[in-house]
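dropping the sequence and predicted coords here.
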Amino acid sequence: MEFNIKSLGNMAHWFHLLISVGIFTSFLQFTLNYSFKNCNESVDSKKAIFKCIKRQAQTVSAIVDDIPPSATNITISYCILSDIPSGSFSHLPELKILRLDCNRIRKINEDAFIHLMHLQTLNLSTNAISYLSHSSFRGLHNLTNLLLDDNQLKSLPLDLFSSLTSLKILDLRRNQLFNFSAVVHSITHLSALTKLKLSFNSLNSLHHSASLPQSLATLYLDNNNLNTLGCSREFLSSVKVLDFSYNKFLSSRAFWGMNLNGLRYLRLHSTNVSIIKLLKCNFTKVPPQCIDFSGLGANKPHFLSSLCKQLSHYPKIHIRNMTLQSNGIRTLNKTMLSNCPKISGILDLSYNELKNIKCLEFLKDQKQVRSLKFEHNHITKLLSCKTATNLSLPNLKELSYRYNRILYISAFAFIHAPKITTLLLNINIIAYMDKKALSGLRDLVTLRLDNNLLSDLYAESFEDLHSLKTLNLRNNRIAVIFNNTFHSLGNLTILDLGGNKIAQLMPQAFNGLDSLANLYLDRNRLEAIDDQQLGRLHRTLQVLDLCGNSICYYTKQPYSPFVNLTKLIDLKLDGQLPYGISILPSAFFRGLTSLTRLYLSNNHISYFNADIFDDLKSLTFLTLDNSGAGVTQLKPGIFKNLQKLVTLSIENMGVESFSEEVFGNLTALKVLHLNRNALQTMDIQLLENLTNLQYLDLRNSPLSCSCLNSDLQNWTKNNQKVQLVYLYDLSCQDLNGSNFYNFETDVCYLDLGVYLFASTYFATIVLILVPLLHVKLYWKFKYGYYVFRSWFGEQWRRLREEEEKSMYDAFISYNSADEKWVMEKLLPNLEGNGSSFKLCLHHRDFEPGRYIVDNIVSAVYNSRKTVCVISQSFLRSEWCSLEIQMASYRLFHEMQDVLLLVFLESIHERQLSTYHRMRKVMLKKTYLQWPQPDCTDPINAQELFWKQLKRAISSSSRCQEEQSEVDLQMGQPTEGNMEERGHFGSQPNLMP
């Protein structure tokens, strides 16, 4: 017993420990469901990647406690977190990437990231952190990237990074650091550190008390307040990339005596450093080919000439890339670069004040340049260079004029650079381009003319561009594509015509585009899709973008503009103007057998044919967001052939039901967006049948918090397969202040409403049936009741035994109104006049004190025959009816020939229509009728009547089949031979 108590104590201790670090809580909740309070798991991440963005939770634990321990990548951004408590992520030991940027974090407690042994990237940028404890990052031995930029740090503890032995990149930009020595002291032991970013701080000197790690190769010190370096000569000797730009007080004197011989890149943009003086004295031993010369001219005239002259003192150097941005250069003459060392790579003259480049004449001594950039200048026109026959730049491959003011391009503007492969003319104001402007560019591969003012395209413009693969004409003012405009572009694979005013495509507009794979026609003014035009691209076209046009149809008649595009894999038809594609013609997507992605959002389609997607058997992605017109009724079977569909987005479609007829065939579906629909409940069985479903979005749907959804609530709590997005944010539309995941369902297991409805329903049915049964089957029920009662009292056995003895030859059933005839006629003829029949009469032979029903049953079963004397009075008697019922039971159910019918008077057939049992007897058996007074020979008729009656009573009780044989031998009619039967008239029917 002592051992058990001690064990229980240890268990309680560990249980308390697990709760304190959050492991037990998060694990328990995760095992119950696959939804997260404040996060979403990325599809197919296998419980590894989570995003928690724009959540209102105020603590870290509220966000991450239900994330499983297998998580490796978590993003928590744009939340309202203020601090990171100790051990906040202890239950996530596999975490490798943690983003906590763009929050309101002010404080990081000690051991906040304890136990994150595998963490490699920690992003804490764009917060309000002003202080860090010496143990804030304790335990992060595998951390390689630490981002602390955009905070309010003024100082760093000396041993802040002591445990970050694997750290490679440290970003401290945009803080308030002013003590560079303290920064160096905190990182000096980081033997793996390669990049340190200290931009946009308040450093005014590089004074230090410790040395930089030998591994540090990149150091950003731009945008500080440096006016001197104040460091030792060898302090920066191991640095390869050094940025001092935008330290406006930093002068050349600061570099005196520094050893910068190991640099591979030095940027001094917008400093007070004189690059000419720096190169002239060469007291830093900086390799000139590694200097970025941007922002060093300070609008000084002849800066470029002076620079080149100074560089000429280094005859053995080779400059690969020369960057001359932001130097205020206004003109480029032929000799400006003559003294510069040979430039074999990139010459960047962007962000200057150039207006005219004169056919690149300034490169006459720099013909090895491979890439030339004139971006962000003031160039207004590109003149013809046909006359500049003495200048040729065979090595020039890339030429960029982006972000200028070019209005027009003359003929042969690029004839001097026939080998260029990339020409960037985008983001200008080009309104006119000569038909021969691009002549000679036979090697051109990429041409960008987007974001200009071009209105016309001519076939001659692209005549020489046989190697062109990418042509971008987006965002111009083109209205018509004429015939054969692109006929020479046989190798073109990407044609971008989006954002123009194209309303017409001539019949042969796409002639010659034999290799075209991607065609972008979005945001134009097309009103229809020409199947013949697109049909010419059937061999190669894979991507077709028609978003934002004016395509509209007014009939459901079959129309298939894509019938020949069997290679198309991506089709965009989003947002047709002004009101979207309201009607999709039947068979609209016929032929798209290879299509994998279809975009139909923002179209307000009023009707979807059930077979509209039948041909899209390869489709994996479909979006119909905002394409419903009010409440959308998706036809049963509309997705029946989409068995490869992985992602289906039907947000804001007005969908009211989630039925198997619509969604049942989507067996490969993984992602289902049903946000902002009219769903009030969902079929749980269908959700379980979608075996591959992983991600379900039901936000902003009016789910009913009633017993109709009790099973759905239970499913959300227990399913471990489907992630229900932000389950804990789903509110009850019909219960203010309640949430879907925990609305009360106890009463649902005893739904009184259902029971009350069922009981009242059946009570109503009974009240309707009882009168009907009383009218139609009253005597059957009553007879059955008495038979059962007799059976229960073992009456049947006794009656069977007595039947063998047959106390009476016949039981006479009659009404008291006919008693005179019975006593004066029947009784004397059957028991008198030498007859030996013994009759049972109720007034004479019934046992006194016994139930009348028991007497009737006994009389029927103790008599060989039952003779019913039928008259109007008999038909109205309740007891007579019971007697004939008993006798007919023996006739039909026990197969005993015991019943004889004697009619005292003529009764019309209509009067017998309600006596079903009697009618059945009359159809099965012959009957006797007492001769009426008006017959021709009443005396002889009565004698014959008594003779036939006596013979019938004398006959034995045999089965109906035997009696039928006797009837046939005697010439009597049988069942089904009604025409030979006697009629109810005055004529006597004396058949035995």
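Now that the structure is in, tell me what you want to look at.

hey, let's count contacts and neighbours off CA atoms from now on
OK.

which residue lies nearest the spatial centre of the chain?
Geometric centre of the chain, nearest residue: Leu672, 1.3 Å, by C-alpha atoms, centre = their mean.

ok, now which ones touch that one?
The neighbourhood of Leu672, defined by C-alpha atoms under 8 Å, 6 or more residues apart in numbering, consists of 647-650, 693, 695-697.

what do you get for Asp734?
Contacts for Asp734 (C-alpha under 8 Å, 6+ apart) come out as 704-705.

may I have the secondary structure class of Asp809?
At Asp809 the chain is in strand, as set by DSSP: H, G, I helix; E, B strand; the rest coil.

how far away is it from Ile346?
134 Å (C-alpha to C-alpha, to the nearest Å).

secondary structure element for the residue nearest to the centre of the chain, which one?
Assigned by DSSP states H and E, Leu672 falls within strand 671-673.

could you do Gln948 as well?
Using DSSP H and E, Gln948 falls within helix 938-954.

which other helices and strands does the helix or strand immediately after that helix in the chain contact?
Next helix or strand after helix 938-954 toward the C-terminus (DSSP H and E): helix 960-969. On a contact count with 3 or more C-alpha pairs under 8 Å, 6 or more residues apart in numbering; DSSP states H and E, helix 960-969 meets no helix or strand.

next up, a structure to set beside the first:
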Amino acid sequence: MFGHMLYLALILNQFNHFATLHPEFYPCEIHTTKDGDINVDCQRRHLANVPKFTSLSVISLNLNENHIHHIKGATFSGLANLKHLSLMWNCIPDRFKELRWPSCSLKIDPNAFSGLKNLTSLQLAGNSLKTIPPLPKQLEILGLEFNHIFQIVKPLGTPLLKQLLLNKNCFYANPCYQSYFIDPRVFQDLPELLNLTLSYNNVTIVPPYLPLSLESLDLGENKITHINKESFANLKNLRHLNLGWNCQRCDHASEPCFPCPNNQSLNLHQDAFLDQRDSLISLSLRGNSLHTIPQHLFIRLHKLQELDLSDNFLAYAIQNGTFYEELRNVVSLSLLYNYEPLTSFSELILSPSIEKMTALRELHLSGLFFRVLSNHSLAPLVKLPRFEFLELRMNFICSVSMDAISQLRTLRWVGLSQNMIAFSSCFSTCTSEAIPNNYRTLEKRDNGQLNLQTQKVILPTSELNTMQASGEDHCFFYYSIWHFKKQICSKKLFFDLSQNNIPWLNASTFRGMEKVVCIDLSYNYISQTLNGQQFTHLSKLAYLNMANNRIDLYSDKAFQEISGTLKALDLSNNEFHFVMKGMGHRFTFLPHLSSLKILSLANNHIGLRISNILNSTSLKYLDFSGNRLDIMWDSRRNQYLHFFQGLTNLTHLDISENQLKSFPPEVIVNLPSSLQMLRMDSNVLSYFPWGNISVLKQLCHLNLSSNMLSFLPNMHFELRLVSLDLSHNRLVVIPKAFLSQAINLKNLMLNHNQLKILDVQALPLSFHKGYTFCPAGPHKNKSSCKLVLHANPFTCSCVISGFAKFLRETYLDIPHLTTEVHCGYPESLAGVNVLSIDLHSCQEIFGSVAFLCTLWLTLAATSIPLLKHLYGWDLWYCIQILWTGQKGHTPVNGGSMMDNQYDAFVVFDTSNKAVRDWIYKEMVVRLENRGRWRFRLCLEERDWMPGVSCIENLHKAVYNSRKTVFVLTSPSGCSHESGVVRQAFLLVQQRLLDEKVDVAVLVLLDLLFPKFKYLQMRKRLCKKSVLSWPKNPRVQPLFWNNLRVALVSDNVKAYNKNVTESFF
């Protein structure tokens, strides 16, 4: 009784500690600033209620993307100093949510925010709100986007509000079926408002009485038809104004389009922006179906720097207009997609008045639809002293005067992509025909440019910054070839000729481009062998992109004319010649490119009939992804084992997506010793030679993610890596010795594996608490070392209590710790966060077990000597009895039983197949192989000695067995086909007369037997020796137990005492 009470007390004690075991603010993550302020991140935690936090240090709380449907009055009572609160996307409007989610609306009690006296920022977007809840007076930022708020009648009561976001409360994807309305009193109560967004709201007129303090106003994507002189009157501080897409141009729309009545243009009064003459910096009039620009509309806007007139009908105004003269201070002018419907002009014509825009730096002229770019086309731009950026994309240009472009002395970027330029009269597509009616570009309204040159990036920018900050100074982390393009081409002359019709190149192609530093020739139809004469005039060329063409690299003179300047070369996706069967390929041009540092040969399917080795003393970055190294490094071939060895200064090697199943040890030994980063992700690797990696003494970053690795060696080897990515594999365990010497490791990615248990001792020493190798990161409670563990099926039991404790106490940066580091086993805890393991319960369980064990040992040590002294002989006697009962019957030495070789001789009709099957499949299995009592049976067909007479074998079987079992079937107790049963019965009767031993046991396999007198007498005299086979399977275990008892017991002692006279 005492033991049970003690155990119950221990269990209850564990429950008392449960509430204090979780980390502070669990299940949310916290970030502590250097000043001690706490930012709590609860985004995507599947929360149905706001967690009850109590802390005066919390200044920011993020509750975005949960399932919170009710904000009660006392919800934030414990966060008195909260400054920033975000509750976005908790009840998404119907047309934005997934179909499986029910409709909902966030309910906010009137006093929910009243206690937050320091709250300055409140974000409530995406909550299906129909009214604005009562707000704190000191609020400065209020976000109400993506709700159902389309009538605001009462003032907000926030006189300090500076930013009010109300966009997308009433538009085609979130309809309200009425005009948007805001009472003028609302704005009168906002004297300090700086930023107001009302886009996508079905606003029909500019709201009156706007706050005079406004600096930014967004009225885009509404249904405003008129801009009057009074629309923006007195808004003398307005700096940014968006009026785009109010009278939409629908022949160019990629989204639902809503033009003004009769397809009219936006009616602009010439004095509409009069009061903004000394303040307006950026103005967007995009997508308003403008055919002309009202005279003197911009003349007083002295500070205007950015003007967007895209997606209008200004094709003729661009050619003949004089509005340019009013834009003397404009830096960026966008005239995108102002083409005239069904018309393609012969050449680009710009109004001479554009030369008055002396401050112009950027000019966007895509989508005007003309065929020739002549000297006359760009003549008005020649005198612009600061002009740097010219975009002419998507114009169907087929002829370009490079001499005209070369006259623009200050030009730095020329965009001619997505045209029909061929630089050859044989392939010219110039025509005077109009553009087909169904030929329309699918440009988004957000002015995003179509970019087909999508290249994979090594890591997201955020991770790159983290990696770079945590890496050693000598271990530079490369981004991608596009990062190098930005570095090399920044503020240098860049020509974008991608996505044109260029079939081949020659020296005359680049006349007029002598000063160009970077050229993009990707996505053309160039199919030729480069022989060193194509780029003769490009004496300054440093970056060349020839991806997605059909370049033949067989000649050793390729690119030799630019060998002294070329730094980056992109030859990716030129697989046309490499996949041709039987064609040889060479890379003998590489040694001649003495300045080449970056080379991309990605996605070329390079695998056979190529140079055995790449040679270059300058190359540092090589992208060889998307090829067939699995063929080159096949075990049957060895000519490519030194393929990369000649790149003596290579620091970055990308061999991902090469279908590699294994990485030969000979290859890693022959890699350049200068290698700092090696990417092998997205292969099918099941083996990696870890023991040989120490030869790469400068290797900092190793990426083996997205492979099929399931085993890591439990061996010590020198590992100088700063970053190791093993994510998306099949690892089950991390051996202790594997990372024992990884003293420099700061970033370890183990996510998306099959780890069930992670021993903390298997982590590098730098990851353990107390080591100062990882310096502090951007937050006070985070280090610069990163450990990624999410998406692993951890076993949540006391076995990983040390691991859970490590996660609670570590300062490592562990992404998704409270959201995706889940239990996988046992199934009852699947999906539960690992941090929810109760460490105290594990300690109490172990302590309870230890207490009970020592208690019993103490009691035993005290009671055993005392009991032995008082009841020693009695205890010995009881133990002997219990031992005998546990071990079962042991034959007594002496008498006729001394020489018995078998426990039972089984007699049956061997000619009866059914009986034979029952004997061998049931009786032999049950009695010889199963149960606590196991018997040795004697069977005629198995144990009788060959060559000895039948009667002699029968005599030995009966007399050398303690019992004789007769297995009988109906219709008679004795078989007529064999005399063995009959003779055995006679011998058993003879033993009864001679030795006074009753050894007969009868087993009746049929329920109905004739009423033989012997059977009836046998049942009366010794009922235990006559057994019947039951037909009910549930009773069969009882039959076997009774048979065992019959075999070990003495039949004579089991005789019925009521029988007054025996046969002895």
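Ah, there it is. Keep in mind that what you see is a predicted model, and the values were worked out from it rather than measured.

looking at the contacts of Leu672 of structure 1, which is nearest Ile856 of structure 1?
Nearest to Ile856 of structure 1 among the contacts of Leu672 of structure 1: Leu693, at 74.3 Å, using C-alpha to C-alpha.

what is the end-to-end distance of stretch 536-547 of structure 1?
21 Å.

and that stretch, how far out from the chain middle?
Computed by C-alpha atoms, centre = their mean, to the nearest Å, the chain-centroid distance of stretch 536-547 of structure 1 equals 27 Å.

name the single longest strand found in structure 2.
strand 961-968 (DSSP state E).

what does whichever helix or strand comes after that strand correspond to over in structure 1?
Using DSSP H and E, the helix or strand that follows strand 961-968 of structure 2 towards the C-terminus is helix 980-994. Counting by TM-score structural alignment, helix 980-994 of structure 2 pairs with no residue of structure 1.

what's downstream of helix 980-994 of structure 2, the next helix or strand?
With elements assigned by DSSP H and E, the helix or strand that comes after helix 980-994 of structure 2 is strand 1000-1004.

list the helices and strands the strand ranked longest in structure 1 packs on?
Scanning structure 1 for the strand with the most residues, using DSSP E, yields strand 863-870. If you count contacts as 3+ C-alpha pairs under 8 Å, 6+ apart, strand 863-870 of structure 1 packs onto strand 808-813, strand 899-903.

where exactly do the helices run in the stretch 801-950 of structure 2?
For the stretch 801-950 of structure 2, helices defined by DSSP state H, counting those that start in this stretch occupy the ranges 801-809, 817-820, 839-887, 913-918, 924, 940-943, 950-959.

wait, which of the ones you listed is closest to Arg361 of structure 2?
Here helix 817-820 is closest among the helices of the stretch 801-950 of structure 2 (C-alpha to C-alpha), at 47.3 Å.

list of residues touching that closest one?
For helix 817-820 of structure 2, contacts defined as C-alpha under 8 Å, 6+ apart pick out 26-29, 44-45, 789-791, 833, 835.

what residues of it count as buried?
Across helix 817-820 of structure 2, burial judged by 16 or more other C-alpha atoms under 10 Å covers 817-820.

one step back: out of the helices of the stretch 801-950 of structure 2, which one sits most buried?
helix 817-820 (a mean of 20; mean count of other C-alpha atoms under 10 Å).

any idea how far it is from the chain center?
Using C-alpha atoms, centre = their mean, the distance from the centre of helix 817-820 of structure 2 to the centre of the chain it belongs to is 13 Å.

for Ile415 of structure 1, what are its contacts?
The contact partners of Ile415 of structure 1, taken as C-alpha under 8 Å, 6+ apart, are 385-386, 438-441.

structure 2: which residue goes with that one?
Counting by TM-score structural alignment, Ile415 of structure 1 lines up with Arg511 in structure 2.

distance of its match from Phe711 of structure 2?
With C-alpha to C-alpha as the criterion, Arg511 of structure 2 and Phe711 of structure 2 are 58 Å apart.

repeat for Thr529 of structure 2
Going from Thr529 of structure 2 to Phe711 of structure 2 by C-alpha to C-alpha gives 46 Å.

ok so, going back, out of the contacts of helix 817-820 of structure 2, who's nearest Asn195 of structure 2?
Comparing the contacts of helix 817-820 of structure 2 against Asn195 of structure 2 with C-alpha to C-alpha places Arg44 closest, at 28.7 Å.

neighbours around the closest one, how many?
Arg44 of structure 2 has 16 neighbours, counted by other C-alpha atoms under 10 Å.

state the helix or strand in which Phe298 of structure 2 lies.
Here Phe298 of structure 2 is assigned to no helix or strand, by DSSP H and E.

how about the nearest residue to it, chain neighbours excluded?
Nearest residue to Phe298 of structure 2, sequence neighbours excluded (C-alpha to C-alpha, 6 or more residues apart in numbering): Glu326, at 5.5 Å.

list the contacts of that neighbour.
296, 298-300.

pull out the buried residues from the residues you listed.
Among those, those classed as buried by neighbour count (16+ other C-alpha under 10 Å) are 298-300.

can you tell me which of those is nearest Asn167 of structure 2?
Nearest to Asn167 of structure 2 out of the buried ones among the contacts of Glu326 of structure 2 is Phe298 (C-alpha to C-alpha; 27.2 Å).

what about the strands in the stretch 351-500 of structure 2?
With DSSP state E, counting those that start in this stretch as the criterion, the stretch 351-500 of structure 2 has strands at 362-364, 370-373, 389-391, 399-400, 413-415, 494-496.

from the ones you listed, which stretch is densest packed?
Ranked by mean neighbour count, those are led by strand 370-373 with a mean of 23 (mean count of other C-alpha under 10 Å).

can you check which part of structure 1 that one sits on?
Using TM-score structural alignment, the partner range for strand 370-373 of structure 2 is residues 329-332.

next: stretch 1037-1047 of structure 2.
Per TM-score structural alignment, stretch 1037-1047 of structure 2 has no counterpart in structure 1.

re the thing from before, inside strands: which ones of the contacts of Leu672 of structure 1?
Mapping the contacts of Leu672 of structure 1 onto strands (DSSP E) picks out 647-649, 695-697.

out of those, who's the most crowded?
Tyr695 (23 neighbours).

surely that residue touches Leu669?
No: Tyr695 of structure 1 sits out of contact with Leu669 when judged by C-alpha atoms under 8 Å, with a separation of 9.2 Å.

ok, the closest residue in space to Leu690 of structure 1 that isn't next to it in sequence - contacts?
Closest residue to Leu690 of structure 1 apart from its sequence neighbours, by C-alpha to C-alpha, 6+ apart: Thr667 at 5.4 Å. By C-alpha under 8 Å, 6+ apart, the contact set of Thr667 of structure 1 is 643-644, 689-692.
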